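Student: Please find the sequence and the predicted model below.
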Amino acid sequence: MAENGAAPPRVVDPKQGVDPRQGVDPKQGVDPRRELGARGEQAAAEYLAAQCGLVILDRNWRCREGELDIVSTDAAGRIYICEVKTRSGTGFGVPAEAVTKGKRKRIRRLAQLWCAARLTGWCEIQFDVISVLWRPGSDSPQLTYLPEAF
């Protein structure tokens, strides 16, 4: 905090025009990581609908404890909870490797909360992961669907 109690001014990298803490381009107001993630989730939802025949029930469902990326169902009524991880490269590993034990535990808890909020009866749930690798300059991503990932 500054002496007057105000937050210190943001420091912007003059070479990139990006706030290094936020990843936000102050000229455009867009966080490239969030934009990449949103594009990855859109591609994943389209894949689940077109290639797997699933009906998307919710995207980015939020509650106090977190967010579920995609919730879908099939003709038999099975619920699919899909975690989508998107990266622009593999320097930190493939995107699916970011779904850690703690993340899986949180997704299971969120699925319980989603069911309590949206369903009236019992249902079968499947937890999937879609790994999206969207390289810079590419028009289309590489998707890897991992059904029953956990």
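Tutor: All right, it came through fine.
Student: drop to CA atoms for contacts and neighbour counts, all remaining ones
Tutor: Noted.
Student: May I ask you to confirm that residue 47 belongs to a strand?
Tutor: No: the assignment for residue 47, made by DSSP: H, G, I helix; E, B strand; the rest coil, is helix rather than a strand.
Student: That one: neighbour count?
Tutor: Neighbour count of residue 47, defined by other C-alpha atoms under 10 Å: 16.
Student: which ones are touching it?
Tutor: For residue 47, the contact set (C-alpha atoms under 8 Å, 6 or more residues apart in numbering) is empty.
Student: how close does residue 113 sit to residue 103?
Tutor: 15 Å (C-alpha to C-alpha, to the nearest Å).
Student: which ones are touching the most centrally placed residue in the chain?
Tutor: For the chain, the residue nearest the mean C-alpha position is residue 84 (4.5 Å; C-alpha atoms, centre = their mean). Counting by C-alpha under 8 Å, 6+ apart, residue 84 touches 40-41, 44, 69-70, 129-132.
Student: okay, pairing it with this:
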Amino acid sequence: MDPRTALGRYGEDVAARLLADAGMTVLARNWRCREGEVDIVARDGDALVVCEVKTRTENSFQHPLAAVDRAKAERLRRLAERWTAEHGGPPPGGVRLDL
């Protein structure tokens, strides 16, 4: 496995643990469809949470939103719609995108 892939997997492992520790249920990791991939899909109470994980190697802090441009945000929204369509529709608590 190349270092970049290993770093990404490490970040997703840490994120999944943090979500579980916060009381969320991880439903899927690296869920893929024709339109792309979602790093983590989780349930927080009655809300669905679509998570985009960004792992950095630099020591300097960059806000996660800086890594998600308008096109990426739109793609995540479409992927969330696709997930809900394939898994019984949106939950009562709605859908949230987390970075």
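Tutor: In hand now; what should we look at? The structure presented is a predicted model; accordingly, all values stated were derived computationally and were not measured.
Student: Let me know the TM-score between chain one and chain two.
Tutor: In this superposition the chains share a TM-score of 0.89, using TM-score structural alignment, normalised by the length of the second structure; 96 aligned residues with a C-alpha RMSD of 1.5 Å.
Student: Between residue 113 and residue 103 of the first structure, which is the more surrounded one?
Tutor: residue 113 (16 against 12).
Student: what do we get in the second structure for the more buried one?
Tutor: Alignment note (TM-score structural alignment): residue 113 of the first structure maps to residue 82 of the second structure.
Student: any idea how far residue 24 of the second structure is from its match?
Tutor: Residue 82 of the second structure is 21 Å from residue 24 of the second structure, by C-alpha to C-alpha.
Student: One more: residue 59 of the second structure?
Tutor: Counting by C-alpha to C-alpha, the gap from residue 59 of the second structure to residue 24 of the second structure is 29 Å.
Student: So those two - more neighbours on which side?
Tutor: Using other C-alpha under 10 Å as the criterion, residue 59 of the second structure and residue 24 rank with residue 24 on top: 18 against 6.
Student: Map that one across to the first structure for me.
Tutor: Using TM-score structural alignment, residue 24 of the second structure pairs with residue 54 in the first structure.
Student: my read: that match touches residue 73, true?
Tutor: Yes: taking contacts as C-alpha atoms under 8 Å, residue 54 of the first structure lies within contact range of residue 73: 5.5 Å.
Student: May I see the buried residues of the helix or strand hosting residue 76 of the second structure?
Tutor: With elements delineated by DSSP states H and E, residue 76 of the second structure resides in helix 70-86, which encompasses its position. Within helix 70-86 of the second structure, the residues scored as buried using 16 or more other C-alpha atoms under 10 Å are 75-77, 79-80, 83-84.
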